[in-house]
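Colleague: the following block contains a protein sequence and its predicted model.
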Amino acid sequence: MANKSMNSISFKALVDKGSNKVIFIETDNDFVDVLFSFLTIPMGTIIRLARKHSLPVETGCMNNLYTSVENIDARIFQTGACKDMLLCPRSGAELHCKNLQLKINNGEPTRYFLCSDCTYRYSFFSHYKDVLCECGKPMDKEIPLSVGKLKKSSSADGGVFCKGLTRFIITDDLEVMPPSSSVICSLFTKLKVMDASTTEELAFNVRVGEVLEMLVCSLVSKMPLSETLLKFKSQPNLSNEYPNQGICIEPQTVGGCMNEEGTISVKLIICKSQKIVCYAEAGEDFVNLLFSFLTIPLGFMIRQIHDRSSSLEGSIEQLYKSVQDLDNEFFKSNYQKEILLNPKLYPGFFYGNRLLGIEYGLETSNYYASYWKDSSYTEVVTTDKAFVPSGSYIPLKLRYCKTQDDAVCDQGFLNGPTMFTITDNLIIRPISPLFGLSVLNKMKVPFTDIEEQIVQVGKEEASRLLVTSFLCDSSLTSVFLRQPKTEQ
C-alpha cells in the first residue's frame, strides 16, 4: 500500500533479480494520478523542467524549437509576455493538477498582474507581466492570490483523475491495470518469469525528481520504472533513428484535400540530389504555428501520433492507452478521463489560425477585491468570492497577449511582417542569408544542387508538422518531400 507524505509517495515493487528489472509496482490512485498528469503537461514545460533537473529531452526537434524561442530577440515578439508564454506554457488542466500528491511543476506559482491605472474600468488580469491592458499600458502590478481555507476531502472522495482508494498495478512500460490474479499470471508469462524465487519485493519512496525522470524516460524508453528506480540503463534508441532521411507520416484522412482558405505559404530550399530540405524561408505566421507546438499538451501529441498510425520509441503511448482502456468506473467522472485523452490548451494560448484543431480550456472565475482589514488596505485576487468581504470584489477577465479585445488572441506570438529562416530540424532565426549559406556549407550542398519550391501549409500539413517535430529531426523533409505509402 502506498504511503504518502507532503513531498513523496511510497510504494512496493516486484523486481526480477536476474535482469534487475521492475515487473510491476503496486500503488493507489495518488501515484497513478501523478503519472496520468504527464498527458496534460505542455511540451515547452517538459523541456524547461527537464533542463532544470539536468535531464536531456531527446524528442525530435522540440529542443531546437525551445532554444530558438530563447535566442530570438524579445523585440520580435508582440510583448515580452508572448515569449514567456512559450518558454513557460501553462497547462489547461493546472487547476486539477494543483491537487496532485506530487506536483512536478510546483516551482512555478501562478501569478496575477493587473493594470495599476484602470483595474475597475476594464477589469483585466494576466498571468504574465507586461501584457498590454485595454488602455495600452502594461499590466505590471502583481496582486497576491487569496485561497482561504480549503475544505479537506475524505479519502473516499479524494483523487484527482482516479477515484480515491483505488488500487492499481503499473508495469515497467507504464501499462496501468486494476490488480487481479489473472493479470499477474499473464504478466509473468509475458516476461517469462516462471519461479517466484527469482523475484523480490522492494520498497521505494519517490519524490518530484524521480517522477520527472520517469516522465523524461517515458519519451524514449520502454522501461522508465527500471531506469528510474533501479538505475537500469537500456541501449539508447532515440527518435532520430534515421537521421536526415525523414519519416513517412500517414495522412489523417483518406482522400482529404488541403483547405486552401487560411493556408500559409512557405519557400523551401531543397537539395535536388538528396531530396531533402536544406532550410525554409517563411513569415511570422508559419513560425507562430511552429512555436505554438511548445504549448501543446503531451496527450494531444500522443493522440495525433495514434491518428496517423505512427508509433513512439518510448512508453508514454502505453500510458495514454491505459487511460483509454481503463473502465470508466475507475475515474472520478467521464470528464476527468476526457481531460487526459483530449487535453486542452490553457485559455489564451489558442494560436489564431486554428490549424491544429485543438481546443482551449474554460476560464476559471477570478475576482479582484480591495478592502480594509486590521487598519491596513488589502488587495487580493481570489477564485472564490466567499473568501473576501461582500461587496469588495469585481469579476476579472483574463487578458491574453497583445490584442485589441478580450477575445482569443488571433495575432500569434510574433510581430509582423517578419521573415525567418527555418532549418529541417526546426532551428529558427530571423531571416539571414549568412545563416542560410552556413547551413548549405555544413550540409556540403553546392549551389548548383539546390532548387526553390513554394508549398502551402493547411490543417493537414500543420498536423503532420506537429507529429514529425516530436518524432524525428528532419521535420520539413518528412512533411513536404516524403510521400505517404499507398496500398498496392
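Modeller: Cool, got the structure.
Colleague: C-alpha from now on. contacts and neighbour counts both.
Modeller: Fine.
Colleague: now the strands: where do they sit in the stretch 1-150 of the chain?
Modeller: 3-4, 9-16, 21-28, 113-114, 124-125, 131-132, 138-139, 141-142, 145-146 (DSSP state E, counting those that start in this stretch).
Colleague: next one for the comparison:
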Amino acid sequence: MCDSKEAEFSLKVMINKEKTKVLFAEVDSHFADILLSFLTLPLGRIIKVLNKHYGDDEAPTIGSLSSLYHSLVNLDSSHFCTEGAKQTLLNPRSSIEDEYERIKLDIADFQPPKYLQCRYHYGFDKCRSVSVYYDSINKIHACGCGPNSIREDEEEKECKAASGDGVFTINTASFVISDDLHILPVETGLLGIILILGITDADKAEAINVTFGFSEIMSLLKASLISQTPLSDLILNKSRQANSVIVAFEPESSFSHLEDEQNPDSKKMILKVVIQKSTSKLLYVQANDDFIEFLFSFLNIPLGGVEHLLAGKTCAKAINNLYLSIADLIDDKYFNTPDTKDRLMKPNVAHGCISNNHLLPLTEESLPDTYSGASWFSAKFPNGQGSYLKGPRTYHVTDDLVVTPLCVVSILSSLNKQKIVIYDDVEEVELQIGPKEGLSILKAALTSTSALSDALLNNISIKQPKPEL
C-alpha cells in the first residue's frame, strides 16, 4: 500500500465578504476521489480511523456508533464464535479496498486483502474452499482436506502512481464543492454553479488558497458527519465547540422505496424495552444475541450503503448532499467506468460479512476473479455457523448502544442510584424488531446518542403511573 499521508492538495476557495462562510471550493479529480471514497467506508472503519487519528480523548462522537464500536472492543472474545469473528467486526473491510492504493491520499488504513484457501488437490481442481476468516476453514473442514491444509494468500499489488487513472472520476475533470458538500463539475459553468448552489452574494466573494493534507482530510471526514457546513468549519475555523453532532432526529414513516428489496427470510427479533413511566424515558433494553449481532452488523455497512437503505435521507445532511450529487449533479461521462456510479450509490458489503441475523436488504461483494473457478466455494463464517456471536445469551443495551452482558445486580444498582422506584415507575414492554424498526435504529445510530429512544419510542404505548393521593 502506498504511503500517501504526505500528499497535499491546493484548493481555490471562494468565501463571502464577511469571511464567515465558504461559498464553494474548486478541486481536482484526485480530491474528488477522496471525498467520494467516504461513501465506500464501512461505518466501523470510519470510527476506527477517527479514533486512531484523534486519540481516545479527542475522538469525535459519531451518533451512537462510537459507543457501539467501543462495546465491541470491550466485549470478551468468549462471546464470539472465534477470535477471527471479533477481529473481522473490529476491522471491517471495504468491497473496493484493493483499489484504495490508487487514491492519492488514503485515509482508510486498509491492508491488502487476505484470503485463506486449502492446499487440497483433487483431480484437476487445485482448491476447494476459500474464506476471509483465518480460523475458519480448518475448523469446519469444509473442503474435506482436514486440518493443517490451509495456506494464506495475500494479494501482492504493485503500488500504482497517484497520477495514474483515478478510482472514481476521470483525471481531466475538475469539480466544485459547496460548503454543505454538493459536488458538481466545473464545466457546469459559473452561472449554473451559482444557481444550483443558491449563492446570492457571489459578486462580493473573495478568493483564497487553502492547502489540505492528511490531517485536514480527516477533519473533513469528521465534519461531514457532525456538521451541515463542514468546509466553513475547517477553512474558516467555524467548528462547533462540542465534538459531537446535535441534530434533530427525523423519523421515517415509510420505507416503501425498499419494499422490493426486503429480505424474504428476515425474522422478527424480540426486545424487552424497560421504560420509566413518569418521564417516558427509555432506561435500557434486554436483548438476545441475534439483536446484538444485528447491531454489530451496522459496522460492516458502507456509508453509501446506509444512504441507499435510507434513500439519501439520513440526518447527516452533508453526506446526503454528497450522495445525491452523484445521481443528480455529476454526469456519467465524468466517472471512470460505466459501473462507478452504481458502486458509489449502492456499495456492497465486503465478502463474507453478512450474517444470518441481518434484517436489511444488503448485498455482498463476490469473491475476486482469482477465486471464481467452478470448484471454489466460500466458507463465509467461523465454524460454518453463519453468525459472529455464540448463543443463546442475553445482553443489556443502553439508549446510545452500549452493549454489555446482562447483569441483574448492576442494573438494579444503576436504577437505585437514579432513585427510580422499580415497582411503581418502571414498565417492561416487549417489542418486535423487523426491517422497518431495524432501519430506524440504523438511521438514528448515525447521528443520535439516543438511538433506541428516537427509533422505537413512537411504537410504544406507555402506561402512566397513578398519581399519589
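Modeller: Everything's here; your move. These figures come from a predicted structure and were not determined experimentally.
Colleague: please state their TM-score.
Modeller: The TM-score (TM-score structural alignment, normalised by the length of structure 2) is 0.82; 438 aligned residues with a C-alpha RMSD of 3.4 Å.
Colleague: hang on, the earlier thing: of all the strands of the stretch 1-150 of structure 1, which one is nearest Ser474 of structure 1?
Modeller: Closest to Ser474 of structure 1 of those is strand 21-28 (C-alpha to C-alpha; 33.8 Å).
Colleague: could you check the angle strand 9-16 makes with the closest one?
Modeller: With axes from the mean of the first three to the mean of the last three C-alpha atoms, to 10 degrees defining the directions, strand 21-28 of structure 1 sits at 150 degrees from strand 9-16.
Colleague: please point out which parts of strand 21-28 of structure 1 sit buried.
Modeller: Under the neighbour-count criterion of 16 or more other C-alpha atoms under 10 Å, strand 21-28 of structure 1 has 21-28 buried.
Colleague: so which elements touch that strand?
Modeller: Applying 3 or more C-alpha pairs under 8 Å, 6 or more residues apart in numbering; DSSP states H and E, we find strand 21-28 of structure 1 packed against strand 9-16, strand 167-171, helix 224-229.
Colleague: could you rerun that using 10 Å?
Modeller: Counting contacts by 3 or more C-alpha pairs under 10 Å, 6 or more residues apart in numbering; DSSP states H and E, strand 21-28 of structure 1 is packed against strand 9-16, strand 167-171, strand 176-177, helix 181-191, strand 199-206, helix 224-229.
Colleague: what's the shortest one aligned against in structure 2?
Modeller: Residues 183-184 of structure 2 are matched to strand 176-177 of structure 1 when aligned by TM-score structural alignment.
Colleague: ok now the matching stretch, how far from the chain's centre?
Modeller: Mean-position distance between stretch 183-184 of structure 2 and its chain equals 22 Å (C-alpha atoms, centre = their mean, to the nearest Å).
Colleague: how close does it sit to structure 1?
Modeller: With mean C-alpha distance after the TM-score superposition for structure 1, stretch 183-184 of structure 2 departs from structure 1 by a mean of 1.0 Å once superposed.
Colleague: run through who's touching that stretch.
Modeller: 24-27, 32, 35-36, 174-178, 192-193, 196-197, 321-326, 328-331, 334 (C-alpha atoms under 10 Å, 6 or more residues apart in numbering).
Colleague: follow-up on the earlier one: need the helices and strands packed on strand 21-28 of structure 1 in a markdown table with distance to Gly436 of structure 1, can you?
Modeller: Output for those, formatted as a markdown table (distance: least, C-alpha to C-alpha, whole Å):
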| stretch | distance to Gly436 of structure 1 |
| --- | --- |
| strand 9-16 | 50 |
| strand 167-171 | 47 |
| strand 176-177 | 47 |
| helix 181-191 | 51 |
| strand 199-206 | 47 |
| helix 224-229 | 39 |
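Colleague: packed most tightly, which of the ones you listed would that be?
Modeller: Ranked by mean neighbour count, these are led by helix 224-229 with a mean of 24 (mean count of other C-alpha atoms under 10 Å).
Colleague: need the residues that contact that one.
Modeller: Contacts of helix 224-229 of structure 1 (C-alpha under 10 Å, 6+ apart): 13, 15, 20-25, 170-174, 204-206, 209-218, 221, 230-234, 314-316.
Colleague: try it again at 6 Å.
Modeller: 21-22, 172, 214, 217-218, 232-233 (C-alpha atoms under 6 Å, 6 or more residues apart in numbering).
Colleague: how about the helix or strand following it, which residues of structure 2 does it hit?
Modeller: Following helix 224-229 of structure 1 in sequence order, the next helix or strand is strand 264-271 (DSSP states H and E). Counting by TM-score structural alignment, strand 264-271 of structure 1 falls onto residues 269-276 of structure 2.
Colleague: show me the one of the strands of the stretch 1-150 of structure 1 that comes nearest Ile247 of structure 1.
Modeller: Nearest to Ile247 of structure 1, of those and by C-alpha to C-alpha, is strand 21-28 at 31.8 Å.
Colleague: average separation of that closest one from the aligned part of structure 2, please.
Modeller: Looks like 2.3 Å for strand 21-28 of structure 1 (mean C-alpha distance after the TM-score superposition for structure 1).
Colleague: which residues does that strand contact?
Modeller: With C-alpha under 6 Å, 6+ apart as the criterion, strand 21-28 of structure 1 contacts 1-2, 11-15, 166-172, 226.
Colleague: quick one, it and strand 167-171 angle?
Modeller: On the basis of the same axes, to 10 degrees, strand 21-28 of structure 1 is oriented at 160 degrees to strand 167-171.
Colleague: what distance do you get for the spatially closest residue to Ile47 of structure 1 that is not a sequence neighbour to Glu201 of structure 1?
Modeller: Nearest non-adjacent residue to Ile47 of structure 1, counting by C-alpha to C-alpha, 6 or more residues apart in numbering: Val57, 6.4 Å away. According to C-alpha to C-alpha, to the nearest Å, Val57 of structure 1 and Glu201 of structure 1 sit 31 Å apart.
Colleague: before we move on, what about Thr403 of structure 1?
Modeller: On the measure of C-alpha to C-alpha, Thr403 of structure 1 and Glu201 of structure 1 end up 57 Å apart.
Colleague: what's the answer for Phe232 of structure 1, then?
Modeller: 17 Å.
Colleague: repeat for Asn328 of structure 1
Modeller: 30 Å.
Colleague: which helix in structure 2 has the most residues?
Modeller: helix 43-58 (DSSP state H).
Colleague: show me which residues of that helix are buried.
Modeller: Result for helix 43-58 of structure 2 [16+ other C-alpha under 10 Å]: buried residues 43-51.
Colleague: tell me which residues are up against that helix.
Modeller: Residues contacting helix 43-58 of structure 2 (C-alpha under 6 Å, 6+ apart): 59, 92, 299, 301-302.
Colleague: roughly how far is it from the heart of the chain?
Modeller: 13 Å.
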